[in-house]
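> How does the following fold in three dimensions:
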Amino acid sequence: MGADREGGARRRPARAVAYLACGVVLLAGCASMPDHGDLRGVESTPRQDAQVRVFAVPPSDDALPPQIVQGFLEALTSDDPNYETAQQYLTEAADDAWHAQRSITVLANAPNIEVDWATNKENSDTFSFLLTGKKVATVDAQQSYSPASGEYSQQILLKREKKNGQWRIDRLPQGVVLGQSDFQRNYMSVNKYYLANNAQTDTSAQLAAVADPVYVRQRVDPTTQVVRSLLNGPTRWLDLGVRSSFPSGTRLKKGATDLTPDESNKLTVPLNEKAARVGLAKCNEMAAQLLYTLQDLTPTVDEIELRAGGAELCTLDADGATAVATRGPERSPEFLYFLDGDHRAVRIRSGSKTAGAEPVPGPLGEGAKAFRSVAVSRDERSAAGVGLDGTELYVARMEPGAPLGEPVLRSAGKTEDDRLTTPSWDGRGDLWIADRDPAAPRLLLLQEGKGEPLEVGTPGLEGRVKSVRVAADGVRIALVVEKDGAQSLLVGRIDLDEKVGERSGVTVRELRNAAPELEEVTTMSWSGDGRLVVVGRAKGGVLQMRYAQVDGSTPKGPAPDALTGVKEIAASEDERLPLVAYSDDGIVRLPSGEQWQTVVKEGSAPVYPG
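The predicted model follows:
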């Protein structure tokens, strides 16, 4: 570089552009070390110990433009808390304009560094590159993940500073850009929890906690990050369906950092004056939101103490949080239900290893009517069944001697595949079902499983609903939707269009793809309160079973063990219960840490309550 600047910093031989381009050839493709490339500046691999910190390296003296871009991109993948090292690669003006927290762009591989031949000129004190790649996802300023596709191409412009002759980045895209493997190493998904807006009008009914997934940097004080994110409020996707009990403007007390539970796993959270006057009931709701949010982090949090104005507001443990709001089902399902070889509804104890199924009490288990699918209310007192040809929906109490009655819904579809789906109960005791009749496809709601069906609005929905599963919180709904021969797994937000507590107007909005890589989805079920288990096929691939996050990201951890000939899958939002499936081997179950086991050879349509 000293020879290049002979006679003044702004004089360069005409071969400089070509020389810089050669540097790009050496460095392009290795901007993020774990993805590809032979040069290794920062070791980063998805299998790295989660406790190993990766630190960035500041720019070296007289570094060439390719080395500046390379070093900057590596710094974005480090564990530098506030990106101070990355900022050293920027001019003062660029540093003032750049906001790392504004967004994250995730690419399939590390960003490629390409010379921007269209703008570079010989004997210039500026040099530009293009960062390119294939988009996988974006994470917005609220830390909310969204799948993305298409090509990524953004210019990054460097400038030789007059005062010292050093190259620095002068113009760059906002936010952070990195490869998928670095994203998976650096970030983790955490469910924040808010309270459902569609609470029962009965004041004795329990509140439902609703999961709102966000991504945080997993080795940069994640506890404090998550608490700040919770206090900032729900993401835009969930905002209209939930509320926060924290008073508007509540933040951590000034100077509060590195929140860490004590030796008894109690976390003390100091808040600003906005929270100083809350009552005990409201404070307990706030603490429950925090406790549910932090329980999956390490170290574990078992108790929350909230403080503001120099005084303790309240203290809440796990039992207290459960009394305030439910996370997932209000109670663990007592039974697993399915249809036996005679198409009667039968049940076994949840988690039971025995095959001794008994008919459910009431008309669905008596055998007078054959069914193709059933759904059991979450209190396990009522059941809904679709007749064998898919035309009629029946609802009855699960009590000895209860009548079957007349169908509460009929479909006019001409074939079995064009009629009623398997129904699904929400936490309020209302029943959801779709009519697949091509002449009049509808998503329907029956309040308490009876009365005139209410047609649910689905703005933006393209295609026909093939399957319906409502989350226990009653705020989110999962749909398998068919369009042009492909089936997608979509998750939407349930909005009550009238005042809270009434369902005279209901709309499912903001549908988003929870498994964007699958073009065929055959069956799905909620499995926990923030994810689903899904059976489907990617383009050109084979049928597979996997988990999917509600935001479209892939959860960490192994997929369920492979199973041949899966036709239907059942899971519970109580994650302690085993997966259950209907396959070529009949009804089978997958206990945690074990292999698939046969429950009964003759059976179909397994479901947990819901």
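
> contacts, neighbours, all on C-alpha from now
Will do.

> where along the stretch 201-350 of the chain do the helices fall?
Counting by DSSP state H, counting those that start in this stretch, residue ranges of the helices within the stretch 201-350 of the chain are 222-231, 280-294, 318-324.

> how about the ones you listed in JSON lines, adding distance to Leu579 and mean neighbour count?
Supplementary listing: the helices of the stretch 201-350 of the chain in JSON lines, determined by distance: least, C-alpha to C-alpha, whole Å; neighbours: other C-alpha atoms under 10 Å:
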{"stretch": "helix 222-231", "distance to Leu579": "30", "mean neighbour count": "20"}
{"stretch": "helix 280-294", "distance to Leu579": "23", "mean neighbour count": "24"}
{"stretch": "helix 318-324", "distance to Leu579": "24", "mean neighbour count": "17"}
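
> and the gap between Pro147 and Asp437?
Between Pro147 and Asp437 the computed distance is 31 Å (C-alpha to C-alpha, to the nearest Å).

> I should have written Thr132 there, sorry.
45 Å.

> now Lys253
To Asp437, Lys253 is 57 Å away according to C-alpha to C-alpha.

> which of those two has more neighbours?
The neighbour comparison of Lys253 against Asp437 (other C-alpha atoms under 10 Å) goes to Asp437, with 20 against 16.

> List the contacts of that one.
Shown in contact with Asp437 (C-alpha atoms under 8 Å, 6 or more residues apart in numbering): 411-414, 418-420.

> So Ala308 is in contact with Asn272, correct?
Yes - with contact defined as C-alpha atoms under 8 Å, Ala308 counts as touching Asn272 (5.8 Å).

> Overlap in contacts, these two.
The contact sets of Ala308 and Asn272 overlap at Lys253 (C-alpha under 8 Å, 6+ apart).

> Next, the second sequence, to be compared with the first:
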Amino acid sequence: MPDSGEVQQVKASNPGDSQVRVYAVAPRENADPEEIVDGFLEAMTSDDPGFATARKYLTKHAAQAWKPEESITVLATAPDREQADRKADPGDEGRAYPISGRKIATVDARHAYQPISPADYLRSIRVVQQPSANGKDKEWRIDSLPPGLVLGEADFLRNYRSVNTYYFASGKDWVVADPVYIRQRQDPVTRMDPVTQTIKALLEGPTNWLKQAVDSRFPSGTQLRSGVTTLTPDDQSTLKVPLNDQADQVGPDICRRMAAQVLFTLRDLTSVRVEQVELLGTRDRSLCRLGKGQAEEEFAAVRGTPRPENPYFVHEGKLMTVSVSGKEPEAPSEVPGPFGKGTTPLGSVAVDRGETRAAGVRANGAELLVSSITSDMGPPRSVLTSKGHNPRERLSAPSWDGSGDLWVADRDPAAPRLWMVPNGSGEPVEVRTPWLSDGARVESLRVSADGVRIALLVSREGRTTLQIGRIERQTAGAEPAVSVVDLQPAAPRMETVTAVSWAGPSRLVVVGKEAGGVQQVRYLQTDGSTSAGSVLPGLNGVTTVAAPHTDQAPVVADSGDDGIVRLASGMNWQPVVKAGVSPVYPG
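Coordinates of the predicted model:
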């Protein structure tokens, strides 16, 4: 037994382990109705081609009507099968078995995950007797069942994985991540391997939620060539993608953007290394080639020469920065310009992605200022003020998007608003927020690098929830019109959310707690889904969290009495600066 060292909680097994395989078993002769229902529920969790074994539990009509690829209902645990009520209809020879659980999400036919606040799920599976194969006896079979697949969360995560498909922001030349779910292994229905499934999902177009703000460069009707079920890079790490004749007429510029969508989409598939994509038309004619490095330089939302990502923070009203990537954090330093001198005491800050300007909210929350952080060129410029009665009812911490626009929320209960400042220096534009009513207000916000999505902490009736909104921009005459619409819950199982930060193209770091639980720091996808290992080591009293755009730098947080701390890969939280608040990475 060890006699020193800290105690750490570990899990004996991973319920979502993708290495576990379930093999469906056909119904045995003269199986009773309970066995039929239980066997079918188990067969739904398998990789059986075409779900052929699962269909053996169904009547002929039900087997033909059942479409497992059309939807997935995700329950917190595997569905519970209850006893049939034989007294429900004495004249009915069939038996209905209630299937229950706690529904937490759905996945639609476009592979989009949609979380919900946990709710009771109750459906039924009805079994009837039909003639057996020999025509002399009768066998129990299912003739009525819920649509699609019904899986517990552990089985869902074992069989499916999240990948980002990529499309171009409307009217822009950079890509936006759109997460979808594909099978971990060969798809039972299409027989496609994960690479082919992923490209097929990309060609099907963006999910319903995102399609209003993005465009695909693939011509309408473009599909993989008929019969393609496997795609493998060659020994030069080049993936050749054969397309149907809809792609034959595209020009070289459009083709490069099509190839870029494929390259970005395949980045999450760690099982395959693709350095270059070649798109093929009919008769295997090469349409274009594009390398991964070229795609990053030309079409990424965050471009430029890679450089170390270092956080910024506020100390005694001054804007400071510190290097946190080494074994030991370096001493913090003041940034150049007015914000680093402390002549304008700051309460919260945001640094643009080019790291040339910063936006700061005064310590009293009443005024938003913008200043250079590369030189002492004049005093900060005031761009917005709030009339709230106290700091908590005034301006939130600001945030920059990738195109240089600045965002901030006014938390004044008398007039809660969301503002966008074009290029950080133009006339503030009030963002259209039809959902901001009935006592709701935005407590804090973070805009994605692509400028298409915004993470919002929205308070209403004493509860603060995490919502993801879609940013839509129109030009109405000479005035820009900006809206945040179609809010989607990103952490419905959390009772309250304290802080959020983007952690890449479609991932968030979220601080919050579930009902009756303790505060957690965890990763979430923008669609609200989680994965194994998403919960970070425990940390108390977190008020602010910040994550880098890549995985090359640690997550940092303001943990109250402990000051600013960091979480490097494979480590526990470590102190960085004792006296400091509001850490942020550029964005």
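
> quick one, which of Ala308 and Asn272 of structure 1 is more surrounded?
Per other C-alpha under 10 Å, whichever of Ala308 of structure 1 and Asn272 has more neighbours is Ala308, with 20 against 17.

> What lines up with that one in structure 2?
Ala308 of structure 1 is assigned Gly281 in structure 2 as its aligned equivalent, the criterion being TM-score structural alignment.

> show me what contacts Leu149 of structure 2?
Under the criterion of C-alpha under 8 Å, 6+ apart, the contact partners of Leu149 of structure 2 comprise 44, 68-69, 71-73.

> Against Leu122 of structure 2, how distant is it?
Here the distance between Leu149 of structure 2 and Leu122 of structure 2 works out to 14 Å (C-alpha to C-alpha).

> hey, where'd the strands end up in the stretch 301-450 of structure 1?
Taking DSSP state E, counting those that start in this stretch to define them, one finds strands in the stretch 301-450 of structure 1 at 303-308, 311-317, 325-327, 335-339, 345-349, 358-359, 371-376, 382-387, 392-397, 409-410, 424-425, 431-435, 442-446.

> Which of those strands has the highest mean neighbour count?
Mean neighbour counts were compared across the strands of the stretch 301-450 of structure 1 using mean count of other C-alpha atoms under 10 Å; the top stretch is strand 424-425, at a mean of 30.

> ok, average deviation of that one from structure 2?
When structure 2 is superposed, strand 424-425 of structure 1 averages 0.5 Å from its matched positions, counting by mean C-alpha distance after the TM-score superposition for structure 1.

> ok, then the element right after the longest strand seen in structure 1?
The longest strand of structure 1 (DSSP state E) is strand 126-139. Using DSSP states H and E, the helix or strand that follows strand 126-139 of structure 1 towards the C-terminus is strand 145-147.

> Show me how far that following strand is from its chain's centre.
Using C-alpha atoms, centre = their mean, to the nearest Å, the distance from the centre of strand 145-147 of structure 1 to the centre of the chain it belongs to is 8 Å.

> now stretch 211-226 of structure 1
In terms of C-alpha atoms, centre = their mean, the centre of stretch 211-226 of structure 1 is set 13 Å apart from its chain centre.

> Can you list the neighbours in contact with it?
Residues lying outside stretch 211-226 of structure 1 but in contact with it, judged by C-alpha under 8 Å, 6+ apart, are 50-51, 53, 79-81, 139, 142-145, 186-194, 234-235, 238, 257-260, 293-294, 297, 529-530, 550-551.

> Just the ones in strands from those residues, please.
139, 145, 187-194.

> how about Thr356 of structure 2, what's its partner in structure 1?
Aligning on TM-score structural alignment places Thr356 of structure 2 opposite Arg381 in structure 1.

> Actually, Gly404 of structure 2.
In the superposition onto structure 1, Gly404 of structure 2 corresponds to Gly429 when matched by TM-score structural alignment.

> Distance-wise, check Val521 of structure 2 relative to Asp253 of structure 2.
Val521 of structure 2 sits 43 Å away from Asp253 of structure 2, going by C-alpha to C-alpha.

> Name the nearest residue to Leu267 of structure 1, ignoring sequence neighbours.
Setting aside the residues directly before and after it, Leu267 of structure 1 is nearest to Pro261 in space (C-alpha to C-alpha, 6 or more residues apart in numbering), at 4.2 Å.

> Residue in structure 2 paired with that neighbour?
Residue pairing (TM-score structural alignment): Pro261 of structure 1 is matched to Pro233 of structure 2.

> ok so, going back, what are the neighbouring residues in contact with the residue nearest to Leu267 of structure 1?
267-268, 299-301.

> Repeat that for Ile104 of structure 2.
Residues touching Ile104 of structure 2, when contacts are defined by C-alpha under 8 Å, 6+ apart, comprise 74-76, 115-119.

> Put the buried members of the residues you listed into a PyMOL selection.
Selection command for PyMOL covering only the buried members of the contacts of Ile104 of structure 2, criterion 16 or more other C-alpha atoms under 10 Å:
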select buried, resi 74+75+76+115+116
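
> Distance check, Ile104 of structure 1 against Ala94 of structure 1.
Using C-alpha to C-alpha, we find Ile104 of structure 1 at a distance of 18 Å from Ala94 of structure 1.

> More neighbours: the two, which one.
Relative neighbour count places Ile104 above the other of Ile104 of structure 1 and Ala94, with 21 against 16, counting by other C-alpha under 10 Å.

> residue in structure 2 matching the more buried one?
Taking TM-score structural alignment, Ile104 of structure 1 has Ile72 as its aligned residue in structure 2.

> For that match, list the residues it contacts.
106-108, 148-151.

> so which of the residues you listed comes closest to Ala96 of structure 2?
Here the nearest of those to Ala96 of structure 2, counting by C-alpha to C-alpha, is Val150; it sits at 16.7 Å.

> from what I can see that closest one touches Pro79, true?
Yes - at 7.4 Å, Val150 of structure 2 and Pro79 qualify as touching, with contact defined as C-alpha under 8 Å.

> what do those two both touch?
Leu41.

> Quick one: neighbours of Val302 of structure 2, just the number.
The number of residues packed near Val302 of structure 2 is 22, by other C-alpha under 10 Å.

> Tell me the spacing between it and Trp502 of structure 2.
Using C-alpha to C-alpha, Val302 of structure 2 is found at 13 Å from Trp502 of structure 2.

> for Gly477 of structure 2, same thing?
Computed with C-alpha to C-alpha, the distance linking Gly477 of structure 2 and Trp502 of structure 2 is 33 Å.

> what about the two, which has more around it?
For Gly477 of structure 2 and Trp502, the more surrounded residue by other C-alpha under 10 Å is Trp502, and the numbers stand at 27 against 7.

> How about the counterpart of that one in structure 1, nearest residue that isn't a chain neighbour?
Trp502 of structure 2 maps onto Trp526 in structure 1 when the alignment is built from TM-score structural alignment. The shortest distance from Trp526 of structure 1 to any non-neighbouring residue, by C-alpha to C-alpha, 6+ apart, is to Leu532 (4.3 Å).
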